[in-house]
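Engineer: Need a 3D model of the following:
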Amino acid sequence: MLQVEDVEDEFEDLPDEPAPVVVDELDEDKRPTVSVITVQGSIGPTVSNYLSRGLETARERGDQMLIMELDTPGGLLNVTQDIVRMLLGSELPVAVYVSPEGANAGSAGTFITLAAHVAAMAPATSIGAASPVTMGGGEMDTVQQKKIFSYTESFIESVAERRDRNVEWAKSAVRDGASITSSEAVEINVVDFLAQDLDDLLDQMHDFEVNGHKLKTRDADVNRIDLNLAELFFGFIMRPEVLLILTLVSIYGILGEISNPGAIIPGVAGVIALILLLFGVAAMPINVAGFLLIGLALILFVMEAFTPTYGILLGSGAVAFFLGALMLFQDLPEDMRLSLAWLIPATIVTVMFFALVVYYGLRAQFGKTRSGVETMIGQKATAIEKIDQSRGRVSISGEIWNARSDTPIGKGEQCEVLEVQGLMLQVQPLNESIKQK
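Structural biologist: Predicted coordinates:
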């Protein structure tokens, strides 16, 4: 299914055809190279980031092209738009290969396949059924339905025209939900090749002309670009069952905190789940979600200093900070992204810093008073005259204070300050204090 959140009022222009790629002639002893990425599952924000990273890596390696192995039931329309623009505007040739056998380029996958410079399918695969539906599968009113279908149909028509593919079938895939097999797709010019496997695809693409340049892919060295840890994690979030769990955690967590103020854990879990949920349904850009999680982490760290929770807020802040840092730098160019070798130490250092702040804050809050007359309590003093229940004087820290004691204290004897009452000290004999201890 092609899931729709918002519909543009006007169809946005697709990127202009890029200039022909100039590739240096290969040395006789040098084999051509290609890079391969594998996309399986729903089309979401992670796929867009994965494709962008794959294109950048392939360009840096000087590859002949990037190949996307695709198997998807569909995904989000706004993310599909981003991917299509990326493919149409790419100077590096991109091939979409619907594989392995039994795979499907459904809904969003249809747009992506049609937008590629080279489109191919493995035997026993299918493509089509690109009719848009609303998030959650709710019913659309007639006007809204016409608007969404009209926009989506014009979008796929433009993509098919740009790549000189079967426009009428592309429109029927949206309008009527048409779906065809791989062999039918080759016959009616929906895709270019029917390839048994990757080697067969490379062989068939050899000397295929793209943007005025003939591809050299026969016997090419294949570099597979795997999903990194961040992409695996965020791809996991995109799974429908995980999105459902995040929805439940965010609802019950926030409601639990409202109904039981001070519970802390439900509220923190609910807010983190809500941010991840908004990212997962593409309602929030990945860098914005990362920024909010880091902001939440800082709030939790500060709250730990004023609301001692024995490390609960500190631990929750550590989780929010790590996820936020992981997301914040994913949408940047490759050379500006942070690896786990930086993120993990940064998280540990941050948590340790705030842990020390909390520790010393608690010591300052609950430790002994170090200024004012309260500091005199517990100190030793010397009686400079006889002290009884009514009067007397002591010398303490070079000062003379009036004092009284329930137990008589003779002149010159040591005593201990029990209490400060205005300008009067309540004291007791030192030997009595020692006995009590």
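Engineer: C-alpha from now on. contacts and neighbour counts both.
Structural biologist: Noted.
Engineer: Mind listing what's buried along stretch 202-215?
Structural biologist: 202-205, 211, 215 (16 or more other Cα atoms under 10 Å).
Engineer: can you give me the helices in the protein?
Structural biologist: If DSSP state H is used as the criterion, the helices of the chain fall at 45-61, 77-88, 108-115, 142-162, 167-175, 182-187, 198-205, 229-237, 240-259, 265-280, 286-306, 312-328, 340-366, 430-436.
Engineer: ok so, going back, need the max-distance pair from the buried residues of stretch 202-215.
Structural biologist: The span of the buried residues of stretch 202-215, defined through Cα to Cα, is set by Asp203 and Asn211 at 19.0 Å.
Engineer: And the residue nearest the centre of the protein?
Structural biologist: Met327 (3.4 Å; Cα atoms, centre = their mean).
Engineer: residue contacts, the closest residue to that residue other than its chain neighbours?
Structural biologist: By the measure of Cα to Cα, 6 or more residues apart in numbering, the closest residue to Met327 outside its immediate chain neighbours is Gly290, 4.7 Å from it. Residues in contact with Gly290 (Cα atoms under 8 Å, 6 or more residues apart in numbering) are 323-328.
Engineer: measure Gly290 to Ile37 for me?
Structural biologist: Applying Cα to Cα, to the nearest Å, one obtains 25 Å for the distance of Gly290 from Ile37.
Engineer: And this one, please, so the two structures can be compared:
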Amino acid sequence: MRGPTGPSRPGRPGGGSAPLPPPGGSRPPAARAAARLTALAALAAAAAVALAAVLLPALSGGGTARAQQQQEEEPAAVLLAEVDGTITPVIADYLDSAVQAAEEGGHQALLVELDTPGGLDASMREIIQDFLDARVPVIVHVTPSGARAASAGALITFSAHVAAMAPGTTIGAATPVDLQGGEISDKVLNDAAAYAEAIAGERGRNAEFAAQTVRDGRSVTAATALELNAVDLVAGDRAGLLDELDGREIPVAGGGPPAVLHTADAPVTEHPMGFFSALLQSLADPNLAFLFLSVGALALLYELAVPGIGLGGVIGVILLVTGFFALSVLPVHIAGLALLVLAAALLAAELFTPGIGIFAAGGAIALLFGGLFLFEGSMRVSPWVLVPASVLLGAGAAVAGRLAWRARRRRPASGAEAYTGRELTVESVTAPEAGPEGRALLDGAWWRVRHRDGAPMRPGQPARVVGLDGLTLLVETLPDSPGSGGPTDPSAKD
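Structural biologist: Okay, the predicted model is just below:
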């Protein structure tokens, strides 16, 4: 019978009929819960992806904008190189490394603060080529007041993208000189003038004035150079220069767009010269070159005159080699070199034939005039170095000559001359009664002694050497000293 409630529900215990499968393949409640969680997770992931797709570009754009704003607020640094002295291969290498550092380091410009009397033509041309091929703007500032861009420095200034000068500075005097003091041919002069014109024309500056600095040696002040369009501006200091250049467009090598300078508040990064480069550059100084050559020659001559442990000779050779290096990068006049050679010869004569100091005085005078005529152009030996050095070296040669003379007088002779006049004591005789020979101690060695007249000698008798017969000393006897209690000291008198 069926119960009053009707048919039993599927799956109910005690039901009267077998359980039926769920319609439509329904899953158990646990499976349905897991499915819902999976769907919610997938929906959350899709929402996250969509949100990221919308927000990331905005965030990226905002970061880029902030970076651009920061870049605009903090402009790239300006690289600083300082040149104070002669243009040498050391300076050429230094500026070449500065140009490379400015290009590779992302600097917006290279600032070269210049003060030079000139230098080597080959080094100048290397620097100019680097400036013309630079992919960053090169700014040359002749500074501080009282500085100059003379000779090679003038052409280097003309080759910069921006040429600036401080008030009270000068530029020009670019006539080439011969390092050996000879005359410059028209061929060399015309080549240098054409080179200066080409550089100035390349930078849009006064080519005629550039040629005049070479042909006529013309030199002008900063104000006149600005009027002649030889330079771009006059600025008193670094900060004023960078303010003046702010916003300028500078065409650079490489065919790209012009570089726009933002230098008003730009930081300045120094490009220092290495230790050994700075040391080599410091040697290219007329004063040091003169001192090295003078003192080195005197030290070497003194070593030759009075040989010792060799310290003077070593120092002399080192100083001479260093002086020759300095001469290799400086414009030298042949007359000055000739006078230096004459001074060395006169000082050597004083060392080997000392007298009343005639040769020393002549050497000092030759040294003085040699220093005056040694270098060409504006590079000169300072009188504060030239005069004291010449006087001291002349006096030193005179003193060294006297010392060498005394050393030669004290130098022991050989043979009989080394012992003639020496006094000794006869220590023993072979035959006390008539023995003409005996033994005596002289200079730490035992000698056979014999009276020169064959007269007998006795032990303890003083004698004086008068000659040498083979290995036997010929002596003459001396009277005993009053109160002597024994043999006299053989080394008491020299």
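Engineer: quick one on the thing from earlier: for the residue nearest to the centre of the first structure, give its distance to Leu292 of the first structure.
Structural biologist: Using Cα to Cα, one gets 10 Å for the distance from Met327 of the first structure to Leu292 of the first structure.
Engineer: How about Ala108 of the first structure?
Structural biologist: The gap separating Ala108 of the first structure from Leu292 of the first structure is 29 Å, by Cα to Cα.
Engineer: When the two are compared, which one has more neighbours?
Structural biologist: Each of Ala108 of the first structure and Leu292 has its neighbours counted (other Cα atoms under 10 Å); Ala108 has more, 32 against 19.
Engineer: mind checking what the more buried one lines up with in the second structure?
Structural biologist: Taking TM-score structural alignment as the alignment basis, one finds that Ala108 of the first structure is matched in the second structure by Ala152.
Engineer: Not counting sequence-adjacent ones, nearest residue to its match?
Structural biologist: In space, not counting the residues next to it along the chain, Ala152 of the second structure is nearest to Gly118; the distance is 4.5 Å by Cα to Cα, 6+ apart.
Engineer: do you know how far the counterpart of the one you found in the first structure is from Phe353 of the first structure?
Structural biologist: Under the alignment (TM-score structural alignment), Gly118 of the second structure pairs with Gly74 of the first structure. Separation of Gly74 of the first structure from Phe353 of the first structure (Cα to Cα) stands at 45 Å.
Engineer: Pick out whichever of the two has more residues nearby.
Structural biologist: Here Gly74 of the first structure and Phe353 are compared on neighbour count by other Cα under 10 Å; more neighbours surround Gly74, at 26 against 13.
Engineer: what sits against Ala185 of the first structure?
Structural biologist: Contacts for Ala185 of the first structure were tallied using Cα under 8 Å, 6+ apart; they are 127, 191.
Engineer: List the buried residues for stretch 174-186 of the first structure?
Structural biologist: 174-175, 177-183, 185-186.
Engineer: between those, which is closest to Leu92 of the first structure?
Structural biologist: Of all those, the one sitting nearest Leu92 of the first structure is Val186; the distance, using Cα to Cα, is 23.6 Å.
Engineer: Quick one: residues contacting that closest one.
Structural biologist: For Val186 of the first structure, the contacting residues are 192-194, taking Cα under 8 Å, 6+ apart as the criterion.
Engineer: try it again with 10 Å
Structural biologist: 119-121, 180, 192-194 (Cα atoms under 10 Å, 6 or more residues apart in numbering).
Engineer: Tell me which helix or strand Ala343 of the second structure sits in.
Structural biologist: helix 334-352 (DSSP states H and E).
Engineer: what comes up buried for that helix?
Structural biologist: Buried positions in helix 334-352 of the second structure, judged by neighbour count with 16+ other Cα under 10 Å: 334-337, 339-352.
Engineer: Provide the aligned range in the first structure for it.
Structural biologist: With the alignment judged by TM-score structural alignment, no segment of the first structure is matched to helix 334-352 of the second structure.
Engineer: Please state the offset of the helix or strand immediately after that helix in the chain from the chain centre?
Structural biologist: Proceeding C-terminally, helix 334-352 of the second structure gives way to helix 358-373 as the next helix or strand, assigned by DSSP H and E. Taking the mean of its C-alpha atoms, helix 358-373 of the second structure sits 30 Å from the chain's own mean (Cα atoms, centre = their mean, to the nearest Å).
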